[in-house]
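Undergrad: sequence first, then the predicted structure:
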Amino acid sequence: MTSLVTPPDHSGIERLCNNARREQFLTAPALPGIERIEARFYGDMFSPHRHDTYALGVTLHGVQTFTYRGTRQFSQKGHIIVLHPDEIHDGGAATDVGLRYRMLYLEPSLLRRGLGENCGSLPFVAQPVFSDPALCATLLEMLAHLDSDLDELLIDQLVCGIAEGLSRHTKQPIRHSKNLAVPRLERARQFLESNSTNSVTSAQLEDVTGLDRYSLIRQFKACFATTPHRFLVMRRLHRAKLMIAQGDPLAAIAAETGFADQSHLNRHFKQAFGITPGRWADMIRPQNTPASALMA
């Protein structure tokens, strides 16, 4: 997906530069049409190069600088960077404190599907560095946990969100259908409810509803105020709460409610309820129940 004129010389995902300041490149597991990385370095790093993908990033530390479309650009912490396919650019840290950022490389064909059937040309964002809290949150969710895969339903939700976010910064916003396919959406809801502990794929929901996955996401959210992925996760979490109240061990709860492992349960539980499942268990556990029984 990336064509480097002069690629950085590093072995593995980390290397130590001559001045003993650490440079680090982390690469997430491969996903169809998606590449995710984190980079930390000092000074100039990348010579002019181009990608055949959209390059969408968030600056996490320091000041990121690059030349793009004939202009020197600067991105500070929390800013979004959007580089279009086949546009030459370089990259480096603008200050002595170094640079840390995460970047998503998204194939144009995947973004086009996320835009929906009625989209025109691919979105062109004229300003390569800008602030957009909603889009930033979506990108950071896609770029979180680089050491693990992403759930398919979540990937489609995030691609849909990125497509909508980019469209907000163009003159071609996505046009949402005013006519919801309510009976089809209800079939999706019932399928998710019945299969909340199973691995549900976007293809299954397409078969159940006859809607393409991105139209389904938009219409499901308009109808039920949440996405299919979020709905599925919340069904699992509500069941986990019931099992915690019964005193079941958290590891067993994670396995029986459809989470990959206990840490996966912990992460989603805290995101949903603002507290870890272990602490929740301590709060609702009868006084004579030892904590070790729940954590086993």
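TA: Cool, got the structure. Numbering: from 1, shown residues only.

Undergrad: can we go C-alpha only for contacts and neighbour counts from here?
TA: OK.

Undergrad: excluding covalently adjacent residues, which one is nearest to C160?
TA: G114 (4.8 Å; CA to CA, 6 or more residues apart in numbering).

Undergrad: secondary structure element holding the one you found?
TA: Assigned by DSSP states H and E, G114 belongs to helix 108-115.

Undergrad: quick check: buried residues in that helix?
TA: Across helix 108-115, burial judged by 16 or more other CA atoms under 10 Å covers 108, 110-115.

Undergrad: ok, structure two:
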Amino acid sequence: MRYWRLPDRPVEAMRAHFEQHSYHLHTHDTYSFGLTEFGAQTFGCRGESRTSAVGMVMAFNPDEPHDGHSATELGFTYSIVHIGPELIADLLSDKAGRATGLPLFDRPVLHEPVLAAALTRLRASLARPASALARDEALAATVAALVDRGARSAAPAARGGADTVIAGRARCVLDDRYLDDLGADELAAAAGCSRFALYRAFKASYGLSPSDYQRLLRLRAARRLIVAGTPVADAAVAAGFADQAHLTRWFRRCYGITPGTYRQAASPARFQRT
């Protein structure tokens, strides 16, 4: 596998071949687009099992739960690009600078050759030395292709109901206190419900259990610390993991790479201006 991260843009990319690796259910705080190059990947998303074969694009909205594993004995090769929603919003703003709304991808698997080609060009611009202008142009072209080929312009309407209220309260607590050793009783009390009602509401609203969501917040905190130059072992403890081995295990299960590989990709020296 290889992993790249732009030092001055919320853009990351990976190209990898997996045979036995199985992704744990996880989310990204970015838009994430995977292009299958060999074999096929099966993944769960939005309550259904999906398969992406050669040439197909997987499209995940921010915070959309999914997992994944090979659908064949020979494994699969794919590239995935992660783009921060703030960058998408900036690239889609109109000429007057007004936000036009973030796109929503309502199909997790797209068969769009034009989009696949744009993603290939973008990943290539990250993988080799390129000027900042060339990378920005590849990024803008990819976002345009994504919106034209697979997105709706309006975000979904907010859901109402008791479950949404319960889940929202619990999420606020987790967002504020993800480093704390919170128990189900404490979280349920803050949400104003029973432990069972909390789990059911949270899972229905976000597709993850509260513990999975807390772990993802800790993983994101570790990523930020690593990018800032914190040694991996120190980042692990500061982000709420028992030790570096604990962080590494979950980093690989959710992202397919080790924290050390991510640290190398986060180095600005990897990108040379030409």
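TA: Perfect, I can see it now. On a predicted model such as this, the values are computed, not experimentally measured, just so you know.

Undergrad: any idea what the TM-score is?
TA: The pair, once superposed, lands on a TM-score of 0.51 when counted by TM-score structural alignment, normalised by the length of the second structure; 151 aligned residues with a CA RMSD of 2.1 Å.

Undergrad: thinking again about what came up before, give the aligned range of the helix holding G114 of the first structure in the second structure.
TA: On the basis of TM-score structural alignment, helix 108-115 of the first structure is assigned to residues 85-92 in the second structure.

Undergrad: chain center to that stretch: distance?
TA: Offset of stretch 85-92 of the second structure from its chain centre (CA atoms, centre = their mean, to the nearest Å): 16 Å.

Undergrad: how close does that stretch sit to the first structure?
TA: By mean CA distance after the TM-score superposition for the first structure, the fitted stretch 85-92 of the second structure averages 0.9 Å away from its aligned residues in the first structure.

Undergrad: not counting that stretch itself, show me its contacts.
TA: For stretch 85-92 of the second structure, contacts defined as CA atoms under 8 Å, 6 or more residues apart in numbering pick out 9-10, 30-31, 62, 99-102, 140, 143.

Undergrad: give me the buried subset of those residues.
TA: 30-31, 62, 102, 140, 143.

Undergrad: which of these fall within helices?
TA: Within those, residues falling in helices by DSSP state H are 140, 143.

Undergrad: and the two most separated of the buried ones among the contacts of stretch 85-92 of the second structure?
TA: Maximum pairwise distance among these (CA to CA): 18.6 Å, between P62 and A140.

Undergrad: about what we covered before: closest to R195 of the second structure among the buried ones among the contacts of stretch 85-92 of the second structure?
TA: Within these, the smallest distance to R195 of the second structure is 26.8 Å, found for P62 (CA to CA).

Undergrad: and the corresponding residue of the first structure for the closest one, what does it touch?
TA: Aligned against the first structure by TM-score structural alignment, P62 of the second structure finds its counterpart in P85. Contact analysis of P85 of the first structure by CA under 8 Å, 6+ apart lists 50-55, 108.

Undergrad: how close does P85 of the first structure get to L154 of the first structure?
TA: According to CA to CA, to the nearest Å, P85 of the first structure stands 24 Å off from L154 of the first structure.

Undergrad: now do A134 of the first structure
TA: Counting by CA to CA - A134 of the first structure and L154 of the first structure are separated by 16 Å.

Undergrad: comparing the two, which residue is more hemmed in?
TA: L154 (18 against 11; other CA atoms under 10 Å).

Undergrad: quick one: that one and V233 touch, right?
TA: No. L154 of the first structure is beyond contact range of V233, at 10.0 Å (criterion: CA atoms under 8 Å).

Undergrad: what segments of the second structure are strands?
TA: Listed in chain order, the strands of the second structure (DSSP state E) span 2-5, 11-18, 22-26, 31-38, 40-45, 48-53, 57-60, 66-70, 76-83, 109-110.

Undergrad: who does the fifth one touch, helix- and strand-wise?
TA: Using 3 or more CA pairs under 8 Å, 6 or more residues apart in numbering; DSSP states H and E, the elements in contact with strand 40-45 of the second structure are strand 48-53, strand 66-70.

Undergrad: switch to 10 Å and redo it
TA: The contact analysis (3 or more CA pairs under 10 Å, 6 or more residues apart in numbering; DSSP states H and E) places strand 40-45 of the second structure against strand 22-26, strand 48-53, strand 57-60, strand 66-70, strand 76-83.

Undergrad: which residue is the nearest non-sequential neighbour of the residue nearest the centre of the first structure?
TA: In the first structure, the residue lying closest to the centroid (CA atoms, centre = their mean) is M142, at 1.3 Å. Nearest residue to M142 of the first structure, sequence neighbours excluded (CA to CA, 6+ apart): L158, at 6.6 Å.

Undergrad: so what corresponds to that neighbour in the second structure?
TA: Using TM-score structural alignment, L158 of the first structure sits opposite A138 in the second structure.

Undergrad: for its match, give me its contacts.
TA: 118-126, 132, 144 (CA atoms under 10 Å, 6 or more residues apart in numbering).

Undergrad: quick check, nearest of the residues you listed to V109 of the second structure?
TA: Closest to V109 of the second structure, out of all of those and judged by CA to CA, is L119, at 14.3 Å.

Undergrad: find the nearest non-adjacent residue to that closest one, please.
TA: T142 (6.1 Å).

Undergrad: one more: S79 of the second structure?
TA: S79 of the second structure sits nearest to R15 (CA to CA, 6+ apart), 4.2 Å away.

Undergrad: now F33 of the second structure
TA: A59 (4.7 Å).

Undergrad: quote the end-to-end distance of stretch 226-237 of the second structure.
TA: Start-to-end, stretch 226-237 of the second structure (CA to CA) is 12 Å.
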